[in-house]
Every structure is written in C-alpha cells, then in structure tokens.
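Engineer: sequence? don't have it. structure:
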C-alpha cells in the first residue's frame, strides 16, 4: 500500500474527505514536519500501545574502509530512526 492508497482507505473508514485524510497522514508521517519526526528529532519516544514504538538510536563514530581505495575513513556519529512493533501487532502478523 502506498501513500495514496492509505489516504483513500483512511477516507473510506472515517467521515473525512480525501483532502482531510491526506492532511492527517502528512501530519503524522511527513519526514520533515510530521509528528513522528518531531518526536524523534527531540529525542523523545512515541509509543502507540498495541501497535509499537518509534524512537531514535545513536550510532557512535566509527572507522570504515573505502572498498575502492582501501583507505580508512571516519564515519561521524548519527541518530537513526527505529520502529519496534508491539505485541498485538506481532500477534496479528502471525495469524
């Protein structure tokens, strides 16, 4: 399912127009301004009971090797997003 299909399904299952459903999807999932991205950027965890949790992990600075040249380079530390599915979501997928 892509974003357009998600918007259509959300509109179908609620009393929202497709335009309003698109606003809701963007408010949650937009990579720059969405609620999930804002929580992760602030270093906070977003927990949706039964569904799962979104949080950021820190990857420490490390050394890596350029496979083309063999030269060692430093890869800077960075944060990356993580999603951990909740128990109910895991059980639903197993059925």
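Structural biologist: Great, that's in hand. This structure is a prediction, so every number in the text was calculated from the model and none was measured.
Engineer: C-alpha from now on. contacts and neighbour counts both.
Structural biologist: OK.
Engineer: For the protein, which segments count as helices?
Structural biologist: Using DSSP state H, the helices of the chain run over 3-13, 18-29, 35-41, 87-94.
Engineer: quick one: contacts of the second one?
Structural biologist: Translated: helix 18-29. Contacting residues not belonging to helix 18-29 are listed as 7, 8, 10, 11, 33, 34, 35, 36, 37 [CA atoms under 8 Å, 6 or more residues apart in numbering].
Engineer: ok, structure two:
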C-alpha cells in the first residue's frame, strides 16, 4: 500500500489540474474544507460530486464499558461525522 497523499502533494496536483498557481489551489482547497465543516457542523450535509456525501448524525446517550476496569458508564449524546462513498468512485476503483 502506498503512502497517503499529503496536503502539499494534493495542492500541487490541484494547481496542475486547474492550470493555476499553488497559492490559488491552496485557497480553493481551504475554502472547500471550510464550507464543508461549516455546513456539517450546522447539521447539514454536503455532496462532493464524484467523491461522496459528508453528513452529521446524532448519536443518542448510551451505555459504554471502560475496557481497563470493566465498569459501565453512561456516555452523553453526541454527533458523529459520516462520509458515504459515491457509487461512481467505488466503480472506478473496482474496475
């Protein structure tokens, strides 16, 4: 398995694909990340065409077990970010 692409590599590749400089590509990538974070934090969902859908799901209060002591404790309700992969991406990866 190869190493994951770093942000620097992603920005360089994005700049090349856009035909722009790295500063513009960095600004575009940061803007997309900020928009997704803001929308998901507000309880919405964002569909990234060709990649998938980012959404926030509420998890109810539940009982969890401390593995060190075996003690059961109640964990408060919280939110969890989910990413669902697009079918087009799955199909392209699986040939």
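Structural biologist: That came in fine, so what should we check first? Here the structure is a predicted model, which is why all the values come from computation and not from measurement.
Engineer: what's the TM-score here?
Structural biologist: The TM-score (TM-score structural alignment, normalised by the length of the first structure) is 0.85; 91 aligned residues with a CA RMSD of 1.3 Å.
Engineer: about what we covered before: is it possible to get CSV of the helices of the first structure that adds mean neighbour count and distance to residue 54 of the first structure?
Structural biologist: What follows is the helices of the first structure, written out as CSV (neighbours: other CA atoms under 10 Å; distance: least, CA to CA, whole Å):
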stretch, mean neighbour count, distance to residue 54 of the first structure
helix 3-13, 14, 19
helix 18-29, 16, 12
helix 35-41, 18, 7
helix 87-94, 11, 14
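Engineer: Kindly reformat those as TSV containing distance to residue 65 of the first structure.
Structural biologist: Shown next, in TSV, are those (distance: least, CA to CA, whole Å):
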stretch	distance to residue 65 of the first structure
helix 3-13	37
helix 18-29	35
helix 35-41	29
helix 87-94	37
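Engineer: Which among those is found nearest to residue 81 of the first structure?
Structural biologist: Closest approach to residue 81 of the first structure among the helices of the first structure (CA to CA): helix 35-41, 7.2 Å.
Engineer: by contact count, what packs against that closest one?
Structural biologist: Helix 35-41 of the first structure is packed against helix 18-29, strand 46-48, strand 52-59, with contacts defined by 3 or more CA pairs under 8 Å, 6 or more residues apart in numbering; DSSP states H and E.
Engineer: give me that answer again for 6 Å
Structural biologist: If contacts are counted by 3 or more CA pairs under 6 Å, 6 or more residues apart in numbering; DSSP states H and E, helix 35-41 of the first structure sits against no helix or strand.
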